[in-house]
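1. Sequence first, then the predicted structure, then my questions.
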Amino acid sequence: MDSGATLADHGFVDGCYIKSDAYNGAATLVSFHLLRYVLFTAMLVVVGPFVFRVVAAFFDLERDFKSIVDHFDDVTGGLMYSFVVFTLGNYSHTFGWVTAVFYFVGLLAYSGLTWLPFMGVSIPGWRSWSREAWLVNSAGLVLVLAGAGFHIHWASQAGILQWYLPLFVLASASLWSPFFVKWLHHYCMDNYPEGLGIERRSRRAALSIFVTRSGAIRRKYQVEEENQLAMLRLRAEQYAATRALSVTRQSGSSTDDNDRCEPLSMPIGDGPVSMQRSSDADTPMLQGDNHSASRLNMPNEPTAQPRATTLTQAQKQEIIEHKLRHLHYINAKPGESLPLYRYQLHLHHWQIFYTLAFFTRFDDFASRACAGIVLGIFTHGHAAFGLDPLMERKEHLKDKKEQ
């Protein structure tokens, strides 16, 4: 930022824009200019793809069919790509008529190259390239390396070489890191077909806590039920004793001493219960077939009450493994294998040239022309085929070949 600038000189929109700089913003990582951004995005997202589709339809160039939804996806994706490369690629300072002219040169020239019969090739199929395809692609590689040499020289002049090269390695990681990602995915797929361990370990920890806690709660409730049953049984016994004594006294007042020795039968519980008074006490004696199980309508005591005991480690492990086989993945049915696929790297030309577009950030005429060319080739890729991922499923590639 200019040392003489004040807060009032930089508003909400142009706060990242440097108006005076020895290298016209090349030594600044982030910059933004609203009007140039609108023009840049309109060219990259709307005008360029529209021109290509019209020219491709006229000459019947190689392209994918796209519906309205596909075009909408290209526009939304292009908005994100355009904003990132504009703010980090210094296009707020370097975008102008030179970049715009060479943008359409790069777009139409690359479209013409793909029209050649021997240029209908892809980067993953380099082993089957013809001699002519090798010559053209080798010449293109030489031009890219020559342009890279000039830009490294300009970066050295601007005093940003210590940032320029490391940032290029970091940006190009999106092109070479998928080789490692693919290897890691296939390794996990072959050795851990049940999915990534971090999710399963997190869920396993939760299940271990829940299983242990549910067992403790279950034991607590059963102890409470047993205590309640014991209190109910005690109260029933007390009630039975009081009731039997009252019945005995009532019957004694209306009979003589001989009748007291005769047993009194009462229908209590499931069978007849007899009461007899002993000769040396007024304590009632209860006799009956169901005396051990029922006393004056007392609730039957369960003969085999299940008792909750602590689960063994094997039982806990069995419960956890069963629940781990039924994780709530929306794209996987319970009990079936996870949707794991083998992938194949498919490096697209638009991904290469989009990465290069971040480093054509200098105010020189050649740098602006290179910026237009690489942006034009990027537009050809996403306008013709879409913003395809770098790693594609092998089944998906097979389906595309059959079509």
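-> That came through fine. Numbering: from 1, shown residues only.
2. Only C-alpha atoms from now on, for both contacts and neighbour counts.
-> Fine.
3. Show me where the stretch 251-400 of the chain has its helices.
-> For the stretch 251-400 of the chain, the helices defined by DSSP state H, counting those that start in this stretch occupy 257-260, 313-324, 349-356, 365-384, 394-402.
4. Out of these, flag the one nearest Ala230.
-> Nearest of the helices of the stretch 251-400 of the chain to Ala230, taken as Cα to Cα: helix 313-324 at 30.9 Å.
5. For the closest one, which outside residues touch it?
-> Arg200, Arg203, Arg204, Leu207, Ser208, Val211 (Cα atoms under 8 Å, 6 or more residues apart in numbering).
6. Now render these as CSV, adding secondary structure and neighbour count.
-> Listed next are those as CSV, based on DSSP: H, G, I helix; E, B strand; the rest coil; neighbours: other Cα atoms under 10 Å:
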residue, secondary structure, neighbour count
Arg200, helix, 15
Arg203, helix, 16
Arg204, helix, 18
Leu207, helix, 19
Ser208, helix, 15
Val211, helix, 17
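7. Reformat the residues you listed as JSON lines; add distance to Lys220.
-> Shown next, in JSON lines, are the contacts of helix 313-324 (distance: Cα to Cα, whole Å):
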{"residue": "Arg200", "distance to Lys220": "30"}
{"residue": "Arg203", "distance to Lys220": "26"}
{"residue": "Arg204", "distance to Lys220": "24"}
{"residue": "Leu207", "distance to Lys220": "20"}
{"residue": "Ser208", "distance to Lys220": "19"}
{"residue": "Val211", "distance to Lys220": "14"}
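8. Alongside the first one, take a look at this:
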Amino acid sequence: MDNSLFPEGLKSHSQWNVAFIFIAYPLYRLIAGFFGWELTRKSPCKHFSDVLACIRYGFIVFVLGAYSITFSWNTVISFYIAIFGYALLAELPFARESLPTWRNWKIKMWILIITAILIILVMTKYHICLAIKFQKPNNNKFLWWYLGSLTIPIILILMGILATKENNERTLTRKYIKIIKVIKVINIFKKSDNGINSRTELIASEPRPYLNTTRIHVHHWQIFYVLAFFTRFNHPISQIGGGIVLGIYSHGMIAYGPDNYLIET
């Protein structure tokens, strides 16, 4: 099998854009608007920007997710079932919630979320089994690469938490300043006849708060976009799984737009 993405990759990527963006974007907006489903109002400029975002994000997952090899009708059909199936599910009264409001979720919402998590865990285990199955004999580099990639979302989440704490509490800056103070305090007192100047310098070095506060808001498009990188096997179950996660990711992008993981208020 030729593992090169090009030129075959370019051909299948054109079909990808047609199926998942140029048809899906206006089709979903029209149907959702007709039935009164939840949509973010967008100006023509916002639509244009979001379509470009879909193309950018789509190309990244297309290349790194190996969809030039696994892209098939299984993926396309499951994609459209997922995007509209998720929309119908999200329109249920108890499902109109977001992750930041988890403390107020009703029992039906908890059942829905726990069920989704269990399905994701089952599919994760299944894809790890596929990674073991499709690895080359006496060569487990792909398996370790595949498993190692699962840590990337965790690292990004931790970096987001760290950025939020720094933005809201200046955690890193304060720790850095404390270290600098320990180094400088002796020199400061040596240069000063009394503690007044040293105290003034220490106070002046206190970090000022940022103008905006930041909070973490994980959106469903981000969750399923990450999952789309791991449904990378040329196997019907993996192809269908890829279509499902891509459909739910696209729902978020088309209905609302590529909202940020960190939100400034």
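-> Perfect, I can see it now. Note that the coordinates shown come from a computational prediction; the quantities given were computed from them, not determined experimentally.
9. one step back: burial-wise, tell me which of the helices of the stretch 251-400 of structure 1 comes out on top.
-> Across the helices of the stretch 251-400 of structure 1, averaging neighbours per residue (mean count of other Cα atoms under 10 Å) puts helix 365-384 on top, at a mean of 25.
10. Show me what it is packed against.
-> Counting by 3 or more Cα pairs under 8 Å, 6 or more residues apart in numbering; DSSP states H and E, the packing neighbours recorded for helix 365-384 of structure 1 are helix 48-59, helix 97-115, helix 349-356.
11. Quick check: which of the ones you listed is nearest to His185 of structure 1?
-> Short answer: helix 349-356, nearest of those by Cα to Cα, at 21.5 Å.
12. and the closest one with helix 365-384, angle?
-> 150 degrees (axes from the mean of the first three to the mean of the last three Cα atoms, to 10 degrees).
13. From the rest of the structure, what touches helix 349-356 of structure 1?
-> Ile123, Ala171, Ser172, Leu175, Val374, Leu375, Ile377, Phe378, Thr379, His380, Gly381, His382.
14. Where does stretch 52-59 of structure 2 end up in structure 1?
-> Mapping stretch 52-59 of structure 2 onto structure 1 (TM-score structural alignment) gives residues 76-83.
15. returning to what we had before: so for Leu196 of structure 1, which of the helices and strands packed on helix 365-384 of structure 1 sits nearest?
-> So among those, helix 349-356 is nearest, using Cα to Cα, at 28.3 Å.
16. Spit out the contact partners of Gly78 of structure 1.
-> Leu44, Val45 are the contacts of Gly78 of structure 1 under Cα under 8 Å, 6+ apart.
17. can you map out the strands along structure 2?
-> Ranges of strands in structure 2, per DSSP state E, are 214-216, 262-264.
18. Export the ones you listed as a markdown table, with columns for distance to Leu227 of structure 2 and mean neighbour count.
-> As requested, these are exported to a markdown table (distance: least, Cα to Cα, whole Å; neighbours: other Cα atoms under 10 Å):
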| stretch | distance to Leu227 of structure 2 | mean neighbour count |
| --- | --- | --- |
| strand 214-216 | 19 | 18 |
| strand 262-264 | 19 | 14 |
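19. and of those strands, who's closest to Ile114 of structure 2?
-> That would be strand 214-216 among the strands of structure 2, by Cα to Cα, at 20.9 Å.
20. So which bit of structure 1 is the closest one matched to?
-> With TM-score structural alignment as the criterion, strand 214-216 of structure 2 aligns to 343-345.
21. Mean per-residue distance, the matching stretch versus structure 2.
-> In the superposition with structure 2, the average deviation recorded for stretch 343-345 of structure 1 is 0.7 Å (mean Cα distance after the TM-score superposition for structure 1).
22. contacts for that stretch?
-> Pro124, Pro178, Phe179, Lys182, Leu390, Met391, Glu392, Arg393, Lys394.
23. and which of the residues you listed is nearest Ser67 of structure 1?
-> Among these, Glu392 lies closest to Ser67 of structure 1 (Cα to Cα), at 21.3 Å.
24. residue in structure 2 matching that closest one?
-> Matched across to structure 2, Glu392 of structure 1 falls on Ile263, judged by TM-score structural alignment.
25. For the contacts of helix 349-356 of structure 1, which two are the farthest from each other?
-> Within the contacts of helix 349-356 of structure 1, Ala171 and His380 form the most distant pair, 20.9 Å apart (Cα to Cα).
26. Can you name the residues that contact the match of Glu392 of structure 1?
-> Contacts of Ile263 of structure 2 (Cα under 8 Å, 6+ apart): Thr214, Arg215, Ile216, His217.
27. please redo it, this time with the cut-off set to 6 Å
-> Applying Cα atoms under 6 Å, 6 or more residues apart in numbering, we find Ile263 of structure 2 in contact with Thr214, Arg215.
28. Now do stretch 75-95 of structure 2: which range of structure 1 does it align onto?
-> So stretch 75-95 of structure 2 sits over residues 99-119 in structure 1, by TM-score structural alignment.
29. Any buried residues in the matching stretch, and which?
-> For stretch 99-119 of structure 1, burial by neighbour count (16 or more other Cα atoms under 10 Å) applies to 99-100, 102-111, 115, 119.
30. which among those residues gets closest to Leu165 of structure 1?
-> Leu165 of structure 1 lies nearest to Thr99 out of the buried residues of stretch 99-119 of structure 1, by Cα to Cα, at 23.2 Å.
31. Wait, that closest one touches Ala369, no?
-> Yes: using Cα atoms under 6 Å, Thr99 of structure 1 is in contact with Ala369, at 5.4 Å.
32. Mind picking the two most distant members of the contacts of helix 313-324 of structure 1?
-> Arg200 and Val211 (15.8 Å).
33. Correct me if wrong: Leu161 of structure 1 contacts Trp154.
-> No: here Leu161 of structure 1 lies out of contact with Trp154, judged by Cα under 6 Å, at a distance of 8.7 Å.
34. Who has more neighbours out of those two?
-> Per other Cα atoms under 10 Å, whichever of Leu161 of structure 1 and Trp154 has more neighbours is Trp154, with 21 against 17.
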